[in-house]
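**Q** here is a sequence with its predicted model. Questions after.
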Amino acid sequence: MKIIGITMGDPAGVGPEIVVKALADSQEFEADYVVYGAADILQHYIDQLGLNCKVKEISQVEEYEEGAVNVIDPIHLTMDQYQIGALSAKCGDAAYRYIERSIQDALAGKIEAVVTGPLNKEALHMGGHNYDGHTEIFATLTHTKDYAMMFYGPLKIMHVSTHCSLREACDRATKERVLTCIRLICQALKRTGLENPYIAVAGLNPHAGEHGLFGTEEIDQIIPAIEEAKAEGINVTGPIPPDTVFSKALNGVYDGVIAMYHDQGHIAAKMQHMSDCVNCTIGLPIIRTSVDHGTAFDIAGKGIADGKNMKQSMHVAEEFLKAEE
């Protein structure tokens, strides 16, 4: 029996709702799932939505009960301790504790992968955990040096930088970082069955710098990284102007794209395929996938959150697991 963990995310957001909606359709999935979250809160949403689910709180994965929504609840937050749709240090801390416990169990081999629900970065910081987001938490708690965020969907996009200012993103586009990302996306795509994936590297500047007319980062950093990757036998090309590279990838020219910064990749991925877009952290010793949307405080608690992206994140985790068999 393969068991995958799901973190509930920030309790004040839509995380609890989309988790129970996804698990209510358990026949869609091949693995079994344990939720790291609050049993009381999950029960609230099950009752609100009229779902036919039974919540069972367990202290260890080994206590898993078939047919129930199994919940490991490390801090026992209850509905009366916070306000739905509002920033809260208590909820930010809870979201972190769910992630922390899931990583501990994954590293111990008790679960096969982790699927994460949305957290709120401001609440996370209010709760005393100064991370930019999930990616950095996973990297820190697994002691991983070389890692990157990758979108896995109709477009496969890995990011050289993520949560930083645009000015800082330019500085982070170094030869070493670009080369690391090329290696990581190549490894990830091979794990999903592509023997020799064709990878495109986007330019940082308009027209990929136009031979230095609009910036020299391509000449100084990006091209040297591409050439070294080619020397290692990786099937990579670029830099490709960022206004065309994603369209070409969507049409099957490239198997994956290296984006230079957060919005360059995120806008391309979300324009047409928001619900199919799954966030993966590549380079970790464990499999981690995630919904690619936020806590949506404006609709939290209203019963209208869409669980499709959570389901897709679960399916992708299962796909990565299959590739390891």
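**A** On my side now, so go ahead. Bear in mind that the values here come from a model prediction, so they are computed numbers and not experimental data. Numbering: from 1, shown residues only.
**Q** could you use CA atoms for every contact and neighbour count after this?
**A** Will do.
**Q** report the longest helix in this protein, please.
**A** For the chain, the longest helix by residue count, based on DSSP state H, is helix 89-107.
**Q** counting by contacts, list what the helix or strand just after it packs against.
**A** Downstream of helix 89-107, the next assigned helix or strand under DSSP states H and E is strand 113-116. Applying 3 or more Cα pairs under 8 Å, 6 or more residues apart in numbering; DSSP states H and E, one finds that strand 113-116 makes contact with strand 3-7, helix 89-107, strand 287-290, helix 308-323.
**Q** and for the shortest one, what's in contact with it?
**A** Residues external to strand 287-290 that are found in contact with it (Cα atoms under 8 Å, 6 or more residues apart in numbering): 112-118, 278-282, 310, 313-314, 316-317, 320-321.
**Q** again with stretch 65-78
**A** Counting by Cα under 8 Å, 6+ apart, 23, 33-41, 53-61, 64, 94, 97-98, 101 sit against stretch 65-78.
**Q** hmm, Gly252 and Pro197 touching each other?
**A** No: assessed by Cα atoms under 8 Å, Pro197 is found out of contact with Gly252, at 11.3 Å.
**Q** neighbour count for the two, which is higher?
**A** Each of Pro197 and Gly252 has its neighbours counted (other Cα atoms under 10 Å); Pro197 has more, 19 against 13.
**Q** just say helix, strand or coil for the more buried one.
**A** coil (DSSP: H, G, I helix; E, B strand; the rest coil).
**Q** got a list of what it touches?
**A** By Cα under 8 Å, 6+ apart, the contact set of Pro197 is Cys186, Leu189, Lys190, Asn235, Tyr254, Asp255, Gly256.
**Q** can you tell me how far it sits from His143?
**A** Per Cα to Cα, to the nearest Å, Pro197 is found 28 Å from His143.
**Q** Gly13 now?
**A** 29 Å.
**Q** between the two, which is the more surrounded one?
**A** Counted by other Cα under 10 Å, Gly13 and His143 do not tie: Gly13 has more neighbours, with 29 against 11.
**Q** spatially nearest residue to the more buried one (excluding sequence neighbours)?
**A** In space, and not counting its chain neighbours, Gly13 is closest to Thr295: 4.5 Å by Cα to Cα, 6 or more residues apart in numbering.
**Q** quick one: buried ones out of the contacts of stretch 65-78?
**A** With neighbours counted by 16 or more other Cα atoms under 10 Å, the contacts of stretch 65-78 contain buried members at 23, 33-41, 53, 55-58, 61, 64, 94, 97-98, 101.
**Q** ok, and here's another one to check against it:
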Amino acid sequence: MTAKPLVALAMGDPAGISPELTAKLVALDDLRARTRLVIIGDRRIFDEGARVAGVTPELTTVEQGADFRAARGEVLFVDLRHLDPAEIEQGTASLASGKFALTNYRHALEFGRDGRVDAVCFTPFNKQAMRLARADYDDEIAFSAEVAGLKTPASEFNVLGELWNARVTSHIPLKDVAGRLSAERIHRALRLTDICMRNAGFARPRIAVAGLNPHAGDGGNFGREEIDVIAPAIAAGREEGIAAEGPFPADTVFLRAKGGAFDAVLTMYHDQGQIAMKLMGFDRGVTLLGGFPFPICTPAHGTAYDIAGRGIASVSASQAAVRLAADMVKPALA
């Protein structure tokens, strides 16, 4: 019998919905049936989240240095005891909340890096709080690469069921996007998309590539990036056997992908894909950090400060994140 994937789940921002989402995840029968979770955080914060969520899941507390694979218990909890709930003002970003989330995530990444778990997930972070705790915090990709010691390219993917969105540039100002695009960079993004999707079970993912300019440049009338930069990158990918097509106008390519013509859309910048994906399934979307030696997944939505503490946060996207992470490690455990 194949062992269940061991997934480290870092508790996210304690001032938002992360504590209740973490508790709700632990209480889900289907996740316990397909994974073993290692929760990382503070038990006092978790217990408050469980109270808000109205669940009473069973946990086994273990030390940081424990052999998680040999430990007894269906759900393990690494209690860092590093945050008193009284220090947190609900719905407000703070140094304390950022430090809590950053510390939890660092531990989860170290567990993944050292082979002590098979995958890493986390409930939502708040970037303002993260930057209060670490002034040079850019995004999860850069931080994860630093902790994991990754020297090769990594990227963020958004996943909604069987439809993926990849991107060439991510968390940069819109005014800088065109200058960051190159045939080499787009080709690299295509290759990474193909690899990650194959690891997730796609035999030969069909990837549509969006243009940068309105109407994909309209034959050069609205810009030449499609002709001079994007098309050569697609051609290079196709020569390698990647099923890539385009460039297509960004305002219609997701309609074709949603209709089943493609498995993924590679966009040129963050919101070009995020807007479409979140409109199609805000409460179900997953963010995957691809290019790492282990899957890293989180719900695509944020900390939802406006509904924190009310017990109404949907667990669907967090559930999908853990499922995707577990599915991506199963081949390695067979």
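**A** Nice, thanks for sending it over. Note that the coordinates shown come from a computational prediction; the quantities given were computed from them, not determined experimentally.
**Q** could I get the TM-score for this pair?
**A** The TM-score (TM-score structural alignment, normalised by the length of the first structure) is 0.94; 324 aligned residues with a Cα RMSD of 1.7 Å.
**Q** before we move on, the earlier item: can I get the contacts of Pro197 of the first structure in TSV including distance to Gln221 of the first structure and secondary structure?
**A** TSV is the format used below for these (distance: Cα to Cα, whole Å; DSSP: H, G, I helix; E, B strand; the rest coil):
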residue	distance to Gln221 of the first structure	secondary structure
Cys186	19	helix
Leu189	24	helix
Lys190	25	helix
Asn235	18	coil
Tyr254	22	coil
Asp255	23	coil
Gly256	20	strand
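**Q** among the residues you listed, who's most crowded?
**A** Within those, neighbour counts (other Cα under 10 Å) peak at Gly256, which reaches 30 neighbours.
**Q** corresponding residue for that residue in the second structure?
**A** If you follow Gly256 of the first structure across to the second structure using TM-score structural alignment, you land on Ala264.
**Q** before we move on, what about Ala296 of the first structure?
**A** In the second structure, Ala296 of the first structure lines up with Ala304, judged by TM-score structural alignment.
**Q** equivalent analysis for Tyr33 of the first structure, please.
**A** Tyr33 of the first structure maps onto Leu37 in the second structure, with residues paired by TM-score structural alignment.
**Q** remind me what the host helix or strand of that match packs against, helices and strands.
**A** If you go by DSSP H and E, Leu37 of the second structure is part of strand 36-41. Of the remaining helices and strands, those touching strand 36-41 of the second structure by 3+ Cα pairs under 8 Å, 6+ apart are strand 6-10, strand 75-79, helix 95-113.
**Q** mean shift of it relative to the first structure?
**A** For strand 36-41 of the second structure, the mean deviation from the first structure after alignment is 0.8 Å (mean Cα distance after the TM-score superposition for the first structure).
**Q** look up how far Thr174 of the first structure lies from Ile185 of the first structure.
**A** Taken as Cα to Cα, the span from Ile185 of the first structure to Thr174 of the first structure is 17 Å.
**Q** the more surrounded of the two?
**A** Ile185 (27 against 20).
**Q** apart from its chain neighbours, what residue comes closest to the more buried one?
**A** With Cα to Cα, 6+ apart as the criterion, Ile185 of the first structure has its nearest non-adjacent residue at 6.6 Å, and that residue is Met158.
**Q** and the strands in the second structure?
**A** Using DSSP state E, the strands of the second structure run over 6-10, 36-41, 60-62, 75-79, 119-122, 155-160, 163-167, 206-210, 243-248, 264-267, 286-290, 296-299.
**Q** alignment lookup: Ser12 of the second structure to the first structure.
**A** Wrong residue type there; residue 12 of the second structure is Gly, not Ser. Matched to the first structure by TM-score structural alignment, Gly12 of the second structure sits across from Gly9.
**Q** I'd say its match and Leu119 touch.
**A** Yes: using Cα under 8 Å, Gly9 of the first structure is in contact with Leu119, at 4.9 Å.
**Q** what do these two both touch?
**A** Contacts common to Gly9 of the first structure and Leu119, judged by Cα under 8 Å, 6+ apart, are Ala95, Thr295.
**Q** what's the first-to-last distance across stretch 300-319 of the second structure?
**A** The straight-line separation of the ends of stretch 300-319 of the second structure (Cα to Cα) is 11 Å.
**Q** contacts for stretch 39-53 of the second structure, please.
**A** Contacts to stretch 39-53 of the second structure, defined as Cα under 8 Å, 6+ apart, come from residues 8-11, 14, 18-24, 56-57, 75-85, 100, 104-105, 107-108, 309-312.
**Q** now do the contacts for Asp292 of the first structure.
**A** Pro118, Met274, Cys277, Val278, Asn279, Asn309.
**Q** JSON lines for the strands of the second structure, including distance to Phe254 of the second structure?
**A** Formatted as JSON lines, the strands of the second structure follow (distance: least, Cα to Cα, whole Å):
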{"stretch": "strand 6-10", "distance to Phe254 of the second structure": "31"}
{"stretch": "strand 36-41", "distance to Phe254 of the second structure": "34"}
{"stretch": "strand 60-62", "distance to Phe254 of the second structure": "44"}
{"stretch": "strand 75-79", "distance to Phe254 of the second structure": "39"}
{"stretch": "strand 119-122", "distance to Phe254 of the second structure": "27"}
{"stretch": "strand 155-160", "distance to Phe254 of the second structure": "12"}
{"stretch": "strand 163-167", "distance to Phe254 of the second structure": "9"}
{"stretch": "strand 206-210", "distance to Phe254 of the second structure": "9"}
{"stretch": "strand 243-248", "distance to Phe254 of the second structure": "10"}
{"stretch": "strand 264-267", "distance to Phe254 of the second structure": "7"}
{"stretch": "strand 286-290", "distance to Phe254 of the second structure": "17"}
{"stretch": "strand 296-299", "distance to Phe254 of the second structure": "20"}
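**Q** of those, which is nearest Gly217 of the second structure?
**A** strand 243-248 (9.4 Å; Cα to Cα).
**Q** residues in the first structure aligned with the closest one?
**A** Using TM-score structural alignment, strand 243-248 of the second structure pairs with 235-240 in the first structure.
**Q** off-centre distance for that stretch?
**A** 25 Å (Cα atoms, centre = their mean, to the nearest Å).
**Q** perfect, I'm done here.
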